[in-house]
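Enquirer: Need a 3D model of the following:
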Amino acid sequence: MPNMLPSQPCPCGRQAGKRALVYAQCCGRYLDHFDTAPAPDAEFLMRSRYTAFVLGRADYLLATWHAGHRPPSIEFDSGVKWLGLEVRSHRRIDDTNAEVQFVARQKNPGSPAVRLHERSRFVREEGRWYYVDGDLY
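Expert: This next block holds a predicted model:
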């Protein structure tokens, strides 16, 4: 899986104005400092989870998956190339529940690119947001 330099553009594609945020100022602060820097909302968590998929960071994905829905492990398909993320909407339902709709694109070797379109549900417990589950479109 790829390594990320702090100064490289963040894989999640978040921008400040017309400039892409760099990894250290975007998802890197959550992935690299999970114990002390929780994602502030469901959208940031979803973006950082996308970045964790790009980087093959199963530790972060499992830690940010709600315990009631967390799989025992995560396997990554070798050769998958993540092509981009588009956040369609972020809706905070109340203080402890939120939804994020997104489209993530990926390409498997020898196959055409595919789009993963999901409405994800998140819950906040003890000051941390966790991914619960999602509905695919």
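Enquirer: Please make it C-alpha for all contacts and neighbour counts, starting now.
Expert: Will do.
Enquirer: Can you classify the residue nearest the centre of the chain as helix, strand or coil?
Expert: The residue lying closest to the centre of the chain (C-alpha atoms, centre = their mean) is residue 49, at 2.1 Å. Secondary structure state of residue 49, per DSSP: H, G, I helix; E, B strand; the rest coil, is helix.
Enquirer: Which helix or strand contains residue 61?
Expert: Counting by DSSP states H and E, the element that carries residue 61 is helix 58-63.
Enquirer: Contacts for that helix, please.
Expert: Outside helix 58-63, the residues within contact range by C-alpha atoms under 8 Å, 6 or more residues apart in numbering are 31, 34, 49, 52, 53, 70, 71, 73, 74, 75.
Enquirer: returning to that earlier point: can you tell me how far the residue nearest to the centre of the chain sits from residue 61?
Expert: 6 Å (C-alpha to C-alpha, to the nearest Å).
Enquirer: One more: residue 82?
Expert: 16 Å.
Enquirer: Which element, helix or strand, includes the residue of the chain positioned farthest from its centre?
Expert: Farthest-out residue of the chain from its mean C-alpha position, per C-alpha atoms, centre = their mean: residue 110, at 25.1 Å. Assessed by DSSP H and E, residue 110 sits outside every helix and strand.
Enquirer: so who does it touch?
Expert: Per C-alpha under 8 Å, 6+ apart, neighbours of residue 110: none.
Enquirer: how about this one, so we can line them up?
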Amino acid sequence: MTEEPQTAEALMRSRFDAFKSGDSAWLLRTWHPSTRPEDLDLSDNPRWRGLQVLDTVEGRPDDTTGIVEFRASYIAAGELRILQERSRFVREDGRWYYVDGDVR
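Expert: Have a look, this model is predicted:
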């Protein structure tokens, strides 16, 4: 990723792409330091298929916080599964970060 995402939704979409491609460096770089893990092992990462944004609250270029609710489909153990999460984002020093989320 060369350009910083300008909205919380754009960051969430870039993180989904990073999960799909196994780009743990981007995931860690865009994870807020207060909740970021030391490292991220994606060796058992499922095969991510699709993404659907269900809701956004704030998260625009001039906001400081944002929420994005999404549904992501993936294949694990030969079965199609769905992950639904309501994710929280914060913008600091002009950059958006993923903070955490509630899986539904």
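Enquirer: quick one, which of residue 82 and residue 61 of the first structure is more surrounded?
Expert: Remark: of residue 82 of the first structure and residue 61, residue 61 carries more neighbours, 23 against 19, as counted by other C-alpha atoms under 10 Å.
Enquirer: Map that one onto the second structure.
Expert: Counting by TM-score structural alignment, residue 61 of the first structure lines up with residue 27 in the second structure.
Enquirer: who touches stretch 37-48 of the first structure?
Expert: With C-alpha under 8 Å, 6+ apart, stretch 37-48 of the first structure has contacts from 12, 27-31, 64, 90, 92, 98-100, 122, 127-131.
Enquirer: Quote the end-to-end distance of that stretch.
Expert: By C-alpha to C-alpha, one end of stretch 37-48 of the first structure lies 12 Å from the other end.
Enquirer: Which positions in it come out as buried?
Expert: For stretch 37-48 of the first structure, a neighbour-count test (16 or more other C-alpha atoms under 10 Å) marks 38, 39, 41, 42, 43, 44, 45, 46, 47, 48 as buried.
Enquirer: In helices only, show me these.
Expert: Counting by DSSP state H, the buried residues of stretch 37-48 of the first structure place 42, 43, 44, 45, 46, 47, 48 in helices.
Enquirer: Export the residues you listed as a markdown table, with columns for distance to residue 117 of the first structure.
Expert: Shown next, in a markdown table, are these (distance: C-alpha to C-alpha, whole Å):
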| residue | distance to residue 117 of the first structure |
| --- | --- |
| 42 | 16 |
| 43 | 15 |
| 44 | 17 |
| 45 | 17 |
| 46 | 13 |
| 47 | 14 |
| 48 | 17 |
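Enquirer: residues contacting residue 127 of the first structure?
Expert: residue 38.
Enquirer: That one and residue 61 of the first structure, how far apart?
Expert: Counting by C-alpha to C-alpha - residue 127 of the first structure and residue 61 of the first structure are separated by 17 Å.
Enquirer: With residue 135 of the first structure instead?
Expert: Distance from residue 135 of the first structure to residue 61 of the first structure, by C-alpha to C-alpha: 18 Å.
Enquirer: Residue 107 of the first structure too?
Expert: Residue 107 of the first structure is 20 Å from residue 61 of the first structure, by C-alpha to C-alpha.
Enquirer: same deal with residue 80 of the first structure?
Expert: In terms of C-alpha to C-alpha, residue 80 of the first structure sits 17 Å off from residue 61 of the first structure.
Enquirer: Please apply the same query to residue 115 of the first structure.
Expert: From residue 115 of the first structure across to residue 61 of the first structure, the span is 20 Å (C-alpha to C-alpha).
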